[in-house]
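**Q** need coordinates for the below:
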Amino acid sequence: MDGQTLHTTKQLQTAGRGDRVARTRESIVASALALATAGQVAPIVRDIAQMAGVSARTVFQHFADTAELYVAVLGRVLAALVGESKELAAVGPVEQRIAAMINQCADRYEQLRPMWTFVETLQRRSPEAADMISQIYSANTANLSQAFAPELAALPAESRQRALTALALAIAPESWVVLRQRLNLSVEQAREELGFVVKSVFATEAARR
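**A** Next up, the predicted model:
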């Protein structure tokens, strides 16, 4: 075997090992995500390993501890949610934009809801997870600022930030969880309630002018 062939063979072997490592890691993360989505607040390694078809030792070969694994799971979820959201332009009737905003948030949060306890617990324990969650709020605020720019600009300067804060609070993930799980509202009822709150914010602040 000449030098070039040997080099190529080694490259292929390395690539093959890399693919196996990536597939194993993906299987572990997917299994932990499935357990979290099923309602487990802190999926245990034994169950994760069994679902992924690997040993517990293999799990810890890929992740330093469960916290690192959980953060990887959260990153997967949030990346999908952020990727699915679209920036809303400030065009069309305000009622139409409110409905579009509520529908977008409802679709995203309904996916997140089954594992919200997992998310809340993780962000209390991990600064990295907390930072990741804060990205949702930042994205929401930026989207609100853009989608309702004409309405916000029409408010007195001292009212704009207050209105924006109230809107961000209304469409926060926690608000959706409260409506759906604490108040036992249907998806449609929760959408209607959020729409009512958002419209009320604009009406209240406009009345202050």
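
**Q** only C-alpha atoms for contact and neighbour calcs from this point on.
**A** Will do.

**Q** for the host helix or strand of residue 30, packing partners?
**A** Residue 30 is part of helix 3-37, with elements assigned from DSSP states H and E. Applying 3 or more Cα pairs under 8 Å, 6 or more residues apart in numbering; DSSP states H and E, we find helix 3-37 packed against helix 45-52, helix 56-62, helix 66-84.

**Q** list the buried residues in the second one.
**A** Put plainly, it is helix 56-62. Within helix 56-62, the residues that qualify as buried by neighbour count (16 or more other Cα atoms under 10 Å) are 56, 59.

**Q** how about this one, so we can line them up?
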Amino acid sequence: MTAILAPDIAIDESREADGRRERSRSSRARIVSAMLELVGNGDVSPSAARVAEVAGVGLRSVFRHFDDMDALYREMCDAIEAKVIPIIMEVPRGDTWKERMLYTADKRARVFEAILPYRISANLKRFQSEFLMQDYKRMLRLESESLDAQLPPSVRDDKLGARAINVILSFQTWRLLRHDQELPVTDACAVVRRLLEDAMAKLPER
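**A** So this is what the prediction gives:
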């Protein structure tokens, strides 16, 4: 009799284990989704308790899936980065470096707008998190290097001119226009484009 029941018991245990894993994955996904929702709606520093409330899970569940809030921020950053990668990977269009730079300005506006609340939140927390501080420095480096790669040598040699373009097309400038000055997207884009065109007018064509 035992030999007959054993396979059924094994199947039940397997199903139970699969169910636990699925519930765990669902719980984790709801926690990350809650974090994204809260930050996206303007709560730049949500508590673990608030995340748990929105996710519909217990507070202990949050820390069962994430060792600390730093780990949850890391997951949030990964989710947002995955969202904007297709835009980032677009090849700039234009026959001249100046045309390509204007295209890049429009592309960055789309990226920065998509990540605005999340990057503000991460920037506020970076002084308390080694991961977020290193990620902040990584993003600054990537922004700068991707622009430098599009500049002709004559412009890269003009350190002040190249730095001006870097500042104009930085996230900090976009944050200042959209968050601090509360400009609409269209107006913020127009300001960036005007600054960029003025800066490039003083630089060589090739």
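
**Q** if we can go back for a sec, angle of the helix holding residue 30 of the first structure against helix 66-84?
**A** Compare the direction of helix 3-37 of the first structure with that of helix 66-84 by axes from the mean of the first three to the mean of the last three Cα atoms, to 10 degrees and you get 90 degrees.

**Q** for helix 3-37 of the first structure, give me the average deviation versus the second structure.
**A** On superposition with the second structure, the mean distance recorded for helix 3-37 of the first structure (mean Cα distance after the TM-score superposition for the first structure) is 3.0 Å.

**Q** give the buried residues for that helix.
**A** With the criterion 16+ other Cα under 10 Å, helix 3-37 of the first structure contains buried residues 24-25, 27-37.

**Q** out of these, who's nearest residue 171 of the first structure?
**A** Looking at the buried residues of helix 3-37 of the first structure and their distance to residue 171 of the first structure, the nearest is residue 37, at 21.5 Å (Cα to Cα).

**Q** next one: the counterpart of the closest one in the second structure from residue 190 of the second structure, what distance?
**A** Counting by TM-score structural alignment, residue 37 of the first structure lines up with residue 40 in the second structure. Per Cα to Cα, to the nearest Å, residue 40 of the second structure is found 24 Å from residue 190 of the second structure.

**Q** related to what we said a few turns ago, what is the neighbour count of the residue nearest to the match of residue 37 of the first structure when sequence neighbours are not counted?
**A** The shortest distance from residue 40 of the second structure to any residue other than its chain neighbours is 5.7 Å, reached at residue 117 (Cα to Cα, 6 or more residues apart in numbering). By the criterion of other Cα atoms under 10 Å, residue 117 of the second structure has 21 neighbours.

**Q** give me the most central residue, the first structure.
**A** If you average the C-alpha coordinates of the first structure and look for the closest C-alpha using Cα atoms, centre = their mean, you land on residue 78, 3.2 Å from that point.

**Q** residues contacting that one?
**A** Contacts of residue 78 of the first structure were listed using Cα atoms under 8 Å, 6 or more residues apart in numbering, and they are 132-133, 136.

**Q** out of the residues you listed, flag the one nearest to residue 60 of the first structure.
**A** Residue 60 of the first structure has its nearest neighbour among those in residue 132, at 22.9 Å by Cα to Cα.

**Q** the residue mapped onto that closest one from the second structure: which element?
**A** Residue mapping for residue 132 of the first structure onto the second structure gives residue 135, with TM-score structural alignment as the criterion. Using DSSP H and E, the secondary-structure element containing residue 135 of the second structure is helix 130-148.

**Q** buried stuff in that helix?
**A** Neighbour-count burial for helix 130-148 of the second structure [16+ other Cα under 10 Å]: 131-133, 135-136, 143-144, 147-148.
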